[in-house]
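> need coordinates for the following:
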Amino acid sequence: MYPAFGTEQKKFFELIYSKEFGTKLNTQRAFTLTEMTITLVLLSLLASVLVPRFVLISDSARDALVDGTEAALVGGMKNHRAFWMVSGTPGIGTTSAVNLNVDGIVVRYRNGYPVNTQDSNHVPVGTPNRNAASTRLFHLFLNPLPTPVIPRNSSGTGWVMLANGDCLAVPRRRCWEYRVNGARYARITYSGGTGDFYLD
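Have a look, this model is predicted:
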């Protein structure tokens, strides 16, 4: 009945040809349609709870990024204001601008607040809107920069340097906008006339 095999092989063939083996195979069953449906419903419910939480976490991370950038901008501006003060507060009480050399960057002040730089040499080549005053101040106040900085017409996510007309109506305004997929998420406006920052 069996080929000429050793003891182990004989036991194997006896097991395969036995009725018990066939019975064991037949008793294993697959998932029913009801069980599969219940599993899918439970997974859908779980996803409906977790996805909004993930979105909230993403928004919280963006809020933290914007708040951190605003705080860094304020700190950078205050450092330059302090430099102006220790330089003897030149130009105080006048409407004319005063240029001071700050670590090799010529910064233009009005009443002690930085409003621009003489050139954009401190801004990396290839930066979008490199020559704009808002770009110059962004790079002056922040080190390191939040990334990425994207062009104005981009549909990406990152910081955009805006023109004066895109900012809140405050004196000597410069502003920066954080966009998500091309849509404004938050905007930070700096008033070079008062040294105040506005977040909207």
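> okay, CA-based contacts and neighbour counts for the rest of this
Noted.
> now for the longest helix along the chain, which elements pack on it?
Identified as the longest helix of the chain according to DSSP state H is helix 33-86. Counting contacts by 3 or more Cα pairs under 8 Å, 6 or more residues apart in numbering; DSSP states H and E, helix 33-86 is packed against strand 113-117, helix 133-141, strand 197-199.
> can I get these in TSV with distance to residue 71 and mean neighbour count?
Formatted as TSV, the helices and strands packed on helix 33-86 follow (distance: least, Cα to Cα, whole Å; neighbours: other Cα atoms under 10 Å):
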stretch	distance to residue 71	mean neighbour count
strand 113-117	16	25
helix 133-141	10	23
strand 197-199	9	16
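> hang on, the earlier thing: next helix or strand past the longest helix of the chain?
strand 98-102 (DSSP states H and E).
> for the helix or strand that that next one is followed by, packing partners?
Using DSSP H and E, the helix or strand that follows strand 98-102 towards the C-terminus is strand 105-110. Here strand 105-110 touches strand 98-102, strand 113-117, going by 3+ Cα pairs under 8 Å, 6+ apart.
> wait, which of these is closest to residue 81?
strand 113-117 (5.9 Å; Cα to Cα).
> the closest one vs strand 105-110, what angle?
Relative orientation of strand 113-117 versus strand 105-110 (axes from the mean of the first three to the mean of the last three Cα atoms, to 10 degrees): 130 degrees.
> returning to what we had before: and residue 39, which of the helices and strands packed on helix 33-86 is closest to it?
Short answer: strand 197-199, nearest of those by Cα to Cα, at 46.1 Å.
> which other helices and strands does that closest one contact?
helix 33-86, strand 183-191.
> one more to put side by side:
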Amino acid sequence: MGTRHSTEPLQSKIWQLDQDQSSPQGFLYSCNLCDETLVLSKPFINPRKIQLAFSNICPGCGFELDKTLKVLKSTLPPGRQFLTNPVCKDPEQLIEPDESFEAKLSRGSTLLRDVRSDLPSGIELLDQILVLRFGQLVTLQGQASNALSHLLSVRAVYPPPPGLDSDVVFVDGGNVFDAYTVSRHAFSLGLDEERTKLRIHL
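This next block holds a predicted model:
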């Protein structure tokens, strides 16, 4: 696909386009308010790219494209694969391939078993399943998550190893923080109960 096709001007209104059904099919990007044509392309283009190429402003009516942009299947002129409105200053950016991104989530049961947790709970079976590493965002659900969050908070205050000797920020959106549970865990680890509670910030 050459530059000649990408810079070739496109008729300004939808009704001016020749809809020859025998021609190849493509995608027409236009303004829903004024029928201003923006891009006619054989491959599908992410509408967000169209908005960016036109600074999110329709050249015909001046309205924001995030509210007025529409995409329809349309025919292409013979021998053409990509046409743009003359207002588009950099049409080449529209036909550059997107970098693919694939988000990957790992369940606790699939984490590496030879990795040791940076913050062990002290419960051997749990530490084999839940390997907590620095920089991870971990979500715990269920009734046991409340008790576990208290335990891990106290373990984080505990001197290394196996603790972190760190202050803790406990985000208590559900109003479930229990100072007595913290005191009980601190006592079992031989920590000063009051100092431990002072290092856990609500």
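> what's the TM-score here?
Once superposed, chain against chain, the TM-score is 0.20 (TM-score structural alignment, normalised by the length of the first structure); 66 aligned residues with a Cα RMSD of 5.4 Å.
> out of the helices and strands packed on strand 197-199 of the first structure, which is the most enclosed?
strand 183-191 (a mean of 20; mean count of other Cα atoms under 10 Å).
> by contact count, what packs against it?
Packed next to strand 183-191 of the first structure, using 3+ Cα pairs under 8 Å, 6+ apart, are strand 173-180, strand 197-199.
> would TSV of those strands with distance to residue 9 of the first structure be doable?
Below are these laid out as TSV (distance: least, Cα to Cα, whole Å):
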stretch	distance to residue 9 of the first structure
strand 173-180	67
strand 197-199	80
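> nearest to residue 81 of the first structure, of those strands?
strand 197-199 (14.1 Å).
> so what touches that closest one?
70, 74, 186, 187, 188, 189, 190, 191 (Cα atoms under 8 Å, 6 or more residues apart in numbering).
> could I get the buried residue list for the helix of greatest length in the second structure?
Longest helix of the second structure, by residue count under DSSP H: helix 144-157. By neighbour count on 16 or more other Cα atoms under 10 Å, the buried set for helix 144-157 of the second structure is 149, 150, 151, 152, 153, 154, 155, 156, 157.
> next secondary structure after it?
As assigned by DSSP H and E, the chain's next helix or strand after helix 144-157 of the second structure is strand 168-169.
> and the next helix or strand past that following strand?
helix 179-188.
> give me the contact list for that following helix.
By Cα under 8 Å, 6+ apart, helix 179-188 of the second structure touches 150, 151, 154, 192, 193, 194, 196, 197.
> ok, the residue lying closest to residue 107 of the first structure once chain neighbours are set aside to residue 109 of the first structure distance?
If the residues on either side of it in the chain are set aside, residue 107 of the first structure comes closest to residue 117, at 4.3 Å by Cα to Cα, 6 or more residues apart in numbering. Relative to residue 109 of the first structure, residue 117 of the first structure is positioned 9 Å away (Cα to Cα, to the nearest Å).
> and the closest residue to residue 82 of the second structure other than its chain neighbours, how many residues sit next to it?
Sequence neighbours aside, residue 41 is the residue nearest to residue 82 of the second structure in space, at 4.4 Å (criterion: Cα to Cα, 6+ apart). Per other Cα atoms under 10 Å, the neighbour tally for residue 41 of the second structure reads 25.
> go on, residue 52 of the second structure?
That count, for residue 52 of the second structure with other Cα under 10 Å as the rule, works out to 15.
> residue contacts, it?
Counting by Cα under 8 Å, 6+ apart, residue 52 of the second structure touches no other residue.
> gap between it and residue 74 of the second structure?
22 Å.
> go on, residue 125 of the second structure?
Distance from residue 125 of the second structure to residue 74 of the second structure, by Cα to Cα: 60 Å.
> of the two, which one has the most company?
Neighbour totals were compared for residue 125 of the second structure and residue 74, and residue 74 leads with 21 against 9 (other Cα under 10 Å).
> I'd say that one and residue 28 touch.
Yes: between residue 74 of the second structure and residue 28 a contact is recorded at 5.7 Å, counting by Cα atoms under 8 Å.
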